[in-house]
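# Provided below for reference: sequence and predicted model.
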Amino acid sequence: MLVYAFKRLLHVIPVAMGVSIVCFMLIHIAPGDPLAAILPTDASLELQAQMRTFYGLDQPLPVQYALWAWHALQGDLGTSIATGRPVLAEILSASVNSIILAVAATIIGFTFGSILGFLAGVFRGGWIDRIASGLAMLGVSVPHYWLGMVLVIAFSVSLGWLPSMGGGPGGSDGRSFSWDYIQYLILPAVTMSVIPMGIIARTIRSLVADILSQDFVQALAAKGLMTKHVMRHVIRNAAPTAISVMGLQLGYLLGGSILIETVFSWPGTGFLLNGAIFTRDLPILQGTILVLAMFFVIVNLVVDVLQSAIDPRIQRS
C-alpha cells in the first residue's frame, strides 16, 4: 500500500511541472497589457518601464517562468497588480470559501446521486428506474448558471427564505457553523451539486445493473444469502468506480465555478478569477490557476490511494 502510494506521488511531480508551464504560457499568450489596469492612459515611458521592471515583465519568458516557479516553490506567488496585496493571501482566503462550497456540493450531489443511481440499478426497467434516470439526465442537461438564477428568483426574491448573494453575514472571512452563515451556502451548493449528482447517479446505475447481472451475485442469492448481504457485496464492488467519479467531480468543483460564484457573489476562487480576468491581473491569474490545478492533482492522488485500499487488485495491476 505504501509503495503504491509512493509511486503515485512520484507521478505527481512531472504532472505538476507540466501544469505550471501550461499555466504560465496560457496567461502570457493572451492579448492585452497587464499594466493597463493600474497605469493611467498618459503614463510616461519611464513610469511604464519602472513598473515592468518591478513586476519582472521586462525579462524573457523563460527567465520569467524560472523566477516565478522558484518563488512559487517558496510560497511566494507574487503581488496582485490590481490590489497590491500578496497573491497567496488573496488565494488562500478565496480557496477556503471554494473548498467549503465544493465539499457541501459534493456531499449533496454524492448522497442524492448514489440513492438515485442505486434505486435505478436495482429496479432497472421499472418506473423507479425511469424517474431516477430522468432526474439524473435533467441534472446533467440543465445549465447550472440558469438554475442558480431560477433558485434566486424562487427562494430569495419571491419567497424571501434565503439570501440571494454574498459569502455570509461577516463577508468573505466571516465563516462559521451558524445558520446565519449556512443559509448563504445553501443556494450555491445546491446549484453546484446538480451536475455531479446526475453524473454519479448515471454511473452508479450502470454499475449496479451490471454487477447484479453477474454470476457471483446470482450464486449468492441461490445459496440463500439475505438480500441486504447480497447488496453489501454489490456496493463493495461498485465503490471503487463510484469513489473515482466522486473524486473527479470534487476536483472539478474545487476549481470553482466562475459562473455560479459570480451569480451568487460567492467569494471563492471562481469569483477571484472573474475579477482578475477583467483587470488583467496576471499574478492573480497565474497563482489561482496553479493552485486550482494542484488541488485537482492532489484530489486524484488521494482517490487513487483510496481505490487501492478498497480494491487491492488495483495495486497489482
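Yep, it's here.
# drop to CA atoms for contacts and neighbour counts, all remaining ones
Noted.
# count the neighbours of residue 299 for me.
Close neighbours of residue 299, defined as other CA atoms under 10 Å, add up to 19.
# and it, which helix or strand is it part of?
Per DSSP states H and E: residue 299 is located in helix 282-310.
# kindly report the same for residue 42.
Counting by DSSP H and E, residue 42 is found in no helix or strand.
# tell me which residues are up against the next helix or strand after the helix holding residue 299.
Toward the C-terminal end, the helix or strand that comes next after helix 282-310 (DSSP H and E) is helix 313-316. For helix 313-316, contacts defined as CA atoms under 8 Å, 6 or more residues apart in numbering pick out 1, 4, 307, 308.
# what's around the second one, how many residues?
I take that to be residue 4. Neighbour count of residue 4, defined by other CA under 10 Å: 14.
# measure the closest residue to it other than its chain neighbours to residue 13 for me?
Leaving aside its chain neighbours, residue 4 sits nearest to residue 315 (6.5 Å; criterion: CA to CA, 6 or more residues apart in numbering). In this structure, residue 315 and residue 13 are 20 Å apart, going by CA to CA, to the nearest Å.
# ok, these two, which is more surrounded?
Taking other CA under 10 Å, residue 315 and residue 13 do not tie; residue 315 has more neighbours (15 against 12).
# and the helices in this protein?
Under the criterion DSSP state H, the chain carries helices at the ranges 2-29, 45-54, 61-73, 87-122, 127-141, 144-151, 179-212, 215-222, 227-254, 258-263, 269-279, 282-310, 313-316.
# give me the packing partners of the longest one, helices and strands only.
It refers to helix 87-122. Judged by 3 or more CA pairs under 8 Å, 6 or more residues apart in numbering; DSSP states H and E, helix 87-122 is in contact with helix 127-141, helix 179-212, helix 227-254, helix 269-279, helix 282-310.
# can I get those helices in a markdown table with distance to residue 163?
Below are the helices and strands packed on helix 87-122 laid out as a markdown table (distance: least, CA to CA, whole Å):
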| stretch | distance to residue 163 |
| --- | --- |
| helix 127-141 | 23 |
| helix 179-212 | 6 |
| helix 227-254 | 22 |
| helix 269-279 | 18 |
| helix 282-310 | 27 |
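# and the comparison structure, right after this:
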Amino acid sequence: MISSIKFLFARTLGALMVLVIVAILVFSLVHMASGDPIAVLLGDQATASDIAQVRAMYGLDQPLWTQFFLWVQQVLHGNLGTSLFLQRPVAQVLIERAEPTLLLAFFSVVIATLIGVPCGALAAVWRGSKIDQVVSAVAMLAASVPSFWMGLILIRVFAVQMGWFPASGYGPPEASLAGRIDHLVLPSVVLGVLNSALIIRFTRASMLDTLGEDYVRTARAKGLSETTIMVKHVMKNALIPIVTVIGLTAALMIGGTCVTETVFNLPGVGGLVVRAVLRRDYPVIQGTLLVVAFIYVLINFFIDFLYTVIDPRIRLRK
C-alpha cells in the first residue's frame, strides 16, 4: 500500500513537471514565431494605432513573462483562453473538434494493432523464412510511405472509382455517429497501416528475445505444443514492450493526425491547429498542445499500471 502511494505520488509529480515544461516551451516557441496575430486579424487596411489598440485589448502589449503567468493562472482555473479569430473559448472549440480526432485515433490504433501484432508474431516464429522477409519488407515500406500519398491513392480507388466510401468530410451536421463512421474508414486505414510498421518491428524483436529464454526450451522439452508455448509463454512474456509501443502509437495518433485530417477534410483537432498556426492564434495553439501533452501523460500513466496487470512480478514502486 505504501509503495503504491509512493508510486502514485512520484508519477503525479513527474507528470506535473512535464506539463510545466511543456507549457513553458509551447508559450515561448509560439511567441517567438514571426508574425503578428493582430495584424492578421485586422487585415491589410489596419493602421498602426488600430493594431496597438487591439493588442492592448488582448494584453499582447505586456511583457512576455506577464502574459505567461496570466495564461497559467487561466489554465489553473480551467480556462484555456479565448480564440483570437473564432472569438470563442478554446476549450469549447476543442470539445467540438474532439470527436473525429479521437475516433480516428481509436480506429487507427485498432487497425495498427490487428495488423502489427499478428504479423510481427509470424515473422518471429518463422524467423529467416520467406514470411519473415515479406513481413519485414512490408513493415519497411509502410514506414516509408507518406500518409498524404496513401490517402490520395485510397480516395481515388475506393471513393472515386469504386464509390464505396466518401472521399472527404464528416457528414452533415444532423447525421448520427453511426452515419459518420464510413467517413473515418479510409483515414483510419491510412494511419493504421502506416503505424503498424513500428508495432510489427517491436513485436518481432520482443518475441525473438523471449523465444531464446530457458523456460521456452523447458516447455518444449516437456512436450508442450507450439501453440501452447507461443500463447502461454512467449506472447505473454513479450507483451510489455508491445503494450508500450501500442500506447505510444495511440498518443502519437492523437497529436499527429494533422496531415491525414487535412487530406480527408475532417473537422478535427488537426485542422484546427493548422489554421491556428497560419493565423498565429496563440490561445488555440497553446491550449491544444497543452491538452495533447496532458493526454500523453495520461496514456503513459495508464501503461505503467497496465504493466502490473500483464506481469504480476512487476510492483508499483518509486
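That came through, no problem. This structure is a prediction, so every number in the text was calculated from the model and none was measured.
# quick one: TM-score?
Remark: TM-score between the superposed chains equals 0.93 [TM-score structural alignment, normalised by the length of structure 1]; 313 aligned residues with a CA RMSD of 1.7 Å.
# one step back: now for the helices of structure 1, which one comes closest to residue 35 of structure 1?
For the helices of structure 1, the distance to residue 35 of structure 1 is smallest for helix 45-54, at 7.7 Å, taking CA to CA.
# in the closest one, which residues are buried?
residue 51 (16 or more other CA atoms under 10 Å).
# that helix: average distance to aligned residues in structure 2?
With mean CA distance after the TM-score superposition for structure 1, helix 45-54 of structure 1 departs from structure 2 by a mean of 2.6 Å once superposed.
# so who does the equivalent of residue 103 of structure 1 over in structure 2 touch?
With TM-score structural alignment as the criterion, the equivalent of residue 103 of structure 1 in structure 2 is residue 106. Each residue near residue 106 of structure 2 by CA under 8 Å, 6+ apart is listed here: residue 250.
# okay, residue 106 of structure 2 and residue 28 of structure 2: tell me how far apart.
31 Å.
# repeat that for residue 135 of structure 2.
From residue 135 of structure 2 to residue 28 of structure 2 the distance is 43 Å (CA to CA).
# more neighbours: those two, which one.
Neighbours per residue (other CA under 10 Å) separate residue 135 of structure 2 from residue 28, with residue 135 holding more: 21 against 15.
# excluding its backbone neighbours, what's nearest the equivalent of the more buried one over in structure 1?
Per TM-score structural alignment, the equivalent position to residue 135 of structure 2 in structure 1 is residue 132. Residue nearest to residue 132 of structure 1 in three dimensions, not counting chain neighbours: residue 116, with 5.3 Å by CA to CA, 6+ apart.
# burial of the residue nearest to residue 188 of structure 2 when sequence neighbours are not counted, as a residue count?
Ranked by CA to CA, 6+ apart and with sequence neighbours excluded, the top spatial neighbour of residue 188 of structure 2 is residue 108, at 4.6 Å. Residue crowding around residue 108 of structure 2 was assessed by other CA under 10 Å; the count is 28.
# what's near enough to touch residue 108 of structure 2?
Residue 108 of structure 2 touches 188, 189, 190, 191, 192, 253, counting by CA under 8 Å, 6+ apart.
# just give me the closest of those residues to residue 35 of structure 2.
Nearest to residue 35 of structure 2 out of the contacts of residue 108 of structure 2 is residue 253 (CA to CA; 29.0 Å).
# how far away is the closest one from residue 296 of structure 2?
10 Å.
# same deal with residue 42 of structure 2?
36 Å.
# what do you get for residue 66 of structure 2?
28 Å.
# more neighbours: the two, which one.
residue 296 (21 against 13).
# which non-adjacent residue is nearest the more buried one?
residue 251 (5.5 Å).
# OK, contacts around the one you found?
By CA under 8 Å, 6+ apart, the contact set of residue 251 of structure 2 is 295, 296, 299.
# from these, which single one is nearest residue 247 of structure 2?
residue 299 (6.5 Å).
# how many neighbouring residues does residue 58 of structure 2 have?
Residue 58 of structure 2 has 13 nearby residues by other CA under 10 Å.
# that one pairs with which position in structure 1?
Matched across to structure 1, residue 58 of structure 2 falls on residue 55, judged by TM-score structural alignment.
# over to residue 272 of structure 2?
Aligned partner of residue 272 of structure 2 by TM-score structural alignment: residue 272.
# next, find the distance separating that match from residue 154 of structure 1.
Counting by CA to CA, the gap from residue 272 of structure 1 to residue 154 of structure 1 is 27 Å.
# those two: which is more packed in?
Using other CA under 10 Å, the more surrounded residue of residue 272 of structure 1 and residue 154 is residue 272, with 22 against 15.
# leaving out sequence neighbours, find the closest residue to that one.
Excluding the flanking residues, the one nearest residue 272 of structure 1 by CA to CA, 6+ apart is residue 94, at 7.0 Å.
# ok, now which ones touch that neighbour?
172, 267, 268, 269, 272.
# for the third one, grab the count of nearby residues.
When you say that, I think you mean residue 268 of structure 1. With neighbours defined by other CA under 10 Å, the count for residue 268 of structure 1 comes to 29.
# quick check: closest non-adjacent residue to it.
residue 94 (4.2 Å).
# residue in structure 2 matching that neighbour?
Match for residue 94 of structure 1 (TM-score structural alignment): residue 97.
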